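>>> Okay, here's the prediction I keep looking at, along with the sequence it came from:
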Amino acid sequence: MLTMATLWLMTHETLNRRAPLRLLTTFDHYYRLLMQRHFVLPALSIGSGVGGIYTLSIALPFVLIYRLRLSTFSFGLVMMFQTGSYITGSLLANRLLRLHSLTSIIRLGVSVIALGGILFLLLPHLCVPAVWVWISPAAIWVFGNALVAPGLTSFAMERQAEKAGSASALLGFIQIGIGFLDNTLLGSFYTDVAQGTAWLVPMSAFIAVSCGLASKRA
C-alpha cells in the first residue's frame, strides 16, 4: 500500500499529454523487432543467461537444502556468495567499459558463461555431491552474466530510437519468458532436479554464448 501511495502521489508521467493506445502500432513494433537480427541475437543471449539464473533460483534450494541438508540459514549465507559474484561482475564491467570496447567485454563475459556451463555439465556428474559443486559454477555463471549485460543491452537497443519502449519491454519479456520456459522444462521432464539443472543450464549457456558472439556480426 505504501508503494502504491508513493507511486500515485510522487511519481509523475514523463509524457503529460495523454496519447490514445494504438495496439496495431504496438504489435507492429514488436513484429519488426522480432525480425531484426541485431535485436534478437543479443536479446536471446541475455535471456538465456538470465533464464539460467532463474533456473538456479528454483533448483538450488531443492539441491542444497533437501539433498545436501543445508539449513535455511546456511543456504542464505551460501547464496550471498552468488549475489556477491554478480555484484563483483557488475563493478568489473563498469571498470572495463572505460578501458575496452563492448565487443571485447562481451567476449570475456560469454567465455565466463561458457566456463560456468561446462562446470555445470561436468561437476555434478564427476564429483561427490557437495555445496561447492553447485555454488562454484553458479557464481561463475552469474559473474559472466554481469559482464555481458551492459554490452548486449546496448547492442539490442542501439538502433531502436523510435521504438525504444517496445524494445525495452520485449527485451524484458524475453528474459522472463526464457526463465519460465526453463523452469517449465525442469519441472515437467526431470524427476531429479539436480540432473535437470545439470543439463538445462549448459544448454542455456550454449545459446547465450552462440547468440552473444554472433550479435556483433548481425
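That came through fine. Numbers count the residues shown, from 1 in each chain.
>>> switch to C-alpha atoms for all contacts and neighbour counts from now on
Fine.
>>> Distance of the residue positioned nearest the centre of the chain relative to residue 216?
Geometric centre of the chain, nearest residue: residue 50, 1.4 Å, by C-alpha atoms, centre = their mean. According to C-alpha to C-alpha, to the nearest Å, residue 50 stands 20 Å off from residue 216.
>>> Now do residue 73: how many residues are near it, please.
Neighbours of residue 73 under the rule other C-alpha atoms under 10 Å: 9.
>>> rewinding a little: touching, the residue nearest to the centre of the chain and residue 175? I think so.
Yes: assessed by C-alpha atoms under 8 Å, residue 50 is found in contact with residue 175 at 6.1 Å.
>>> which residues does residue 178 contact?
Residues near residue 178 by C-alpha atoms under 8 Å, 6 or more residues apart in numbering: 47, 48, 51.
>>> Pick the one among those residues closest to residue 150.
Nearest to residue 150 among the contacts of residue 178 is residue 47, at 13.2 Å by C-alpha to C-alpha.
>>> And for that closest one, nearest residue in space, chain neighbours not counted?
In this structure, residue 47 finds its nearest non-sequential neighbour in residue 175, 3.9 Å apart by C-alpha to C-alpha, 6 or more residues apart in numbering.
>>> for residue 70, same thing?
Nearest to residue 70 is residue 64, by C-alpha to C-alpha, 6+ apart, at 5.8 Å.
>>> Distance of residue 106 relative to residue 211?
11 Å.
>>> hey, where'd the strands end up in the protein?
For the chain, strands defined by DSSP state E do not occur.
>>> Would you map the helices across it?
2-10, 23-34, 37-60, 72-96, 102-126, 131-157, 164-189, 193-215 (DSSP state H).
>>> next up, a second structure to put side by side with the first:
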Amino acid sequence: MTDNVANRPLVRSMPLGLQVAVLAALSASGTLATNILLPSLPEIATAMNVSSAKVTSAITVFLAMFAAGQLVVGPVSDRFGRRAPVIAGSAIFFAGSIWCALANDLPALLAGRVVQAAGACATSVLSRAIARDLFNGEKLARVLTFVMIAMAAAPGFSPLVGGALDHVFGWRSAFAFVAIFAVIAAIAYCFVFGETHHATRAPLDLGAITSGYRSLSTDRRFVVPAATVSLILGALFAMFSALPRVLIEGLGFTPLQLGLFFAGTVMIVFSAGIIATRLVPRLGLDRSIYLGLVLACAGGALVLLCALLNGGFLPFLAGSCVFLLGMGMVNPLGSAQALSPFGDRAGAASALLGFWQMLAAALGVSLAAVIAKDAMIGLGLVLVLASIVAAAAYQIRRRG
C-alpha cells in the first residue's frame, strides 16, 4: 500500500494520538447513537404511548439501515474520496439526530433513526479506510487496535452518558448530545485529515462490486467465521436492547444504574480480548474461538435458567458476564479469521462482514422483543439460540 502521509503535510504534522482520537470518534458514532438511548427506552415508550417492546424498533431500523449503508459507502468513497462522504455523512447524521429529538410519535422517531443511521454508517465505516490510506505495517495495526477499542467502548459507556442525560434533562437530550458530537467530530476530521484518498479512483462498477460480494459469500473461509461472529454479535445487541426492560422494568433499576451496568460490560469485553490474545499462541486460533463459543453458550444458558427460575439479579449478572466473556473472545478472533485470507479484497470483505454483523444485530434486537412476553426469558432464548447455532456453524470449519 502506498504511504500517502507524505502527500499530506498537515496530517504528517499532527500528533498520532490526535489522529487516532479523531478516527476513534468517527468509528464510534454508530454505536454511540444506538446505545445512548437504551436507558431512555421506557420513558420514550411512555411519552409516545407505545410499549417498550415496540419502541425497541428504534434500535432495529437503525441497525438495518446501518448494515445496508456499509455496502454502499465503501465503493462510493473509493470513487469520490473520503472527505465528501464523511462530511455528507456527518451532516445527515446531525439532521437525523435533530429529527429524533423533535419527534412526538413513534413513526416520526423511526424515520429520524433511518436518516441518522444513513449518516452514521459513512463516518463509522470510513474511519478504517482513512487509517488504511495513511498508515501501513505495524503502525496501521496499532491505529486500528485503538479504533476497535473505541468501537467496543462506545456501547458500554454511552448508556451511562445517556442515563445521566435522561436523569437531568429528559430523553430528548441524548439525541441533542449525539448531534453536537457529530458536528465536533466533523470539524476535527476536516482540521486533522481532510482528503486522504490520493490513489487512483476506482470506478463505480455495480457489476464488479456485486460479483465481489457474491464471491465472498460463497467462500467458506469467509462465510463460516463471518457467520459465527455475526450470530454472536446479534446476541450481544439483543442483550443491549433487552436490558432496559430487564433491569429497569423488571428489577427496578434507575436509568443511571443501567448506565453503570453497561459501563461494567466494557471491562469484561476488554479482559476477554486480552485473554484471547494470550490463548491463541497456546491453543491456536480455532480452539480459542471455540472456547469462546462454549462460554457464550454457557452464559446464555445461565441467563435463561435464571429467567425460568426467577433467580434475581446476581444469577442474571453471572450469566451475562460469562456470555460477554465468550463474546469478547469470539468477536476479534473470528473477525481476523474472516478477513485474513482476503488481503486483495480487504475493503469488500470488511464491508460485507460489517453488513452481516449489523443485519444479525437488527434480527437479534427484533427477536428478543417478540419471542417472549417476559423480557429476561426472551433474552435468554436469543442468547442460547444464537450461541448454539454459532457453535454448530463453526464446527464446519473445524471439521473441514
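Arrived safely, thanks for sending. Since we're looking at a predicted model, the values are computed, not measured.
>>> Would you pull the TM-score for this pair?
Superposed pair, TM-score by TM-score structural alignment, normalised by the length of the first structure: 0.90. Supporting alignment: 217 aligned residues with a C-alpha RMSD of 1.9 Å.
>>> counterpart of residue 65 of the first structure in the second structure?
Using TM-score structural alignment, the equivalent of residue 65 of the first structure in the second structure is residue 248.
>>> neighbours of its match, just the number please.
19.
>>> What's the separation between the residue nearest to the centre of the first structure and residue 13 of the first structure?
Residue 50 of the first structure is 30 Å from residue 13 of the first structure, by C-alpha to C-alpha.
>>> related to what we said a few turns ago, can you tell me which of the helices of the first structure is most buried?
A comparison of the helices of the first structure by mean neighbour count, using mean count of other C-alpha atoms under 10 Å, puts helix 37-60 on top with a mean of 24.
>>> which helix of the second structure spans the most residues?
helix 137-169.
>>> equivalent range in the first structure for that one?
Against the first structure, helix 137-169 of the second structure falls on no residues (TM-score structural alignment).
>>> in that helix, what counts as buried?
143-144, 146-167 (16 or more other C-alpha atoms under 10 Å).
>>> For that helix, name the packing helices and strands.
helix 16-35, helix 106-134, helix 172-192, helix 255-283 (3 or more C-alpha pairs under 8 Å, 6 or more residues apart in numbering; DSSP states H and E).
>>> want to throw the ones you listed into JSON lines with distance to residue 57 of the second structure?
JSON lines is the format used below for these (distance: least, C-alpha to C-alpha, whole Å):
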{"stretch": "helix 16-35", "distance to residue 57 of the second structure": "11"}
{"stretch": "helix 106-134", "distance to residue 57 of the second structure": "8"}
{"stretch": "helix 172-192", "distance to residue 57 of the second structure": "16"}
{"stretch": "helix 255-283", "distance to residue 57 of the second structure": "19"}
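>>> can I get the helices of the first structure in a markdown table with distance to residue 17 of the first structure?
Below are the helices of the first structure laid out as a markdown table (distance: least, C-alpha to C-alpha, whole Å):
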| stretch | distance to residue 17 of the first structure |
| --- | --- |
| helix 2-10 | 17 |
| helix 23-34 | 18 |
| helix 37-60 | 30 |
| helix 72-96 | 36 |
| helix 102-126 | 37 |
| helix 131-157 | 25 |
| helix 164-189 | 17 |
| helix 193-215 | 37 |
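>>> Heading C-terminal from the helix or strand hosting residue 64 of the second structure, find the next helix or strand.
In this structure, residue 64 of the second structure is located in helix 57-80 according to DSSP states H and E. The helix or strand immediately downstream of helix 57-80 of the second structure is helix 83-102, counting by DSSP H and E.
>>> which residues of the first structure does that following helix align to?
Using TM-score structural alignment, helix 83-102 of the second structure corresponds to no residues of the first structure.
>>> what do we get in the first structure for residue 57 of the second structure?
Using TM-score structural alignment, residue 57 of the second structure pairs with nothing in the first structure.
>>> tell me, how many neighbours does residue 57 of the second structure end up with?
Neighbour tally, residue 57 of the second structure, other C-alpha under 10 Å: 20.
>>> just residue 15 of the first structure next, same as before
7.
>>> need the contact list for residue 46 of the first structure.
Listed by C-alpha under 8 Å, 6+ apart, the contact partners of residue 46 of the first structure are 145, 148, 149, 152, 153, 175, 208, 212.
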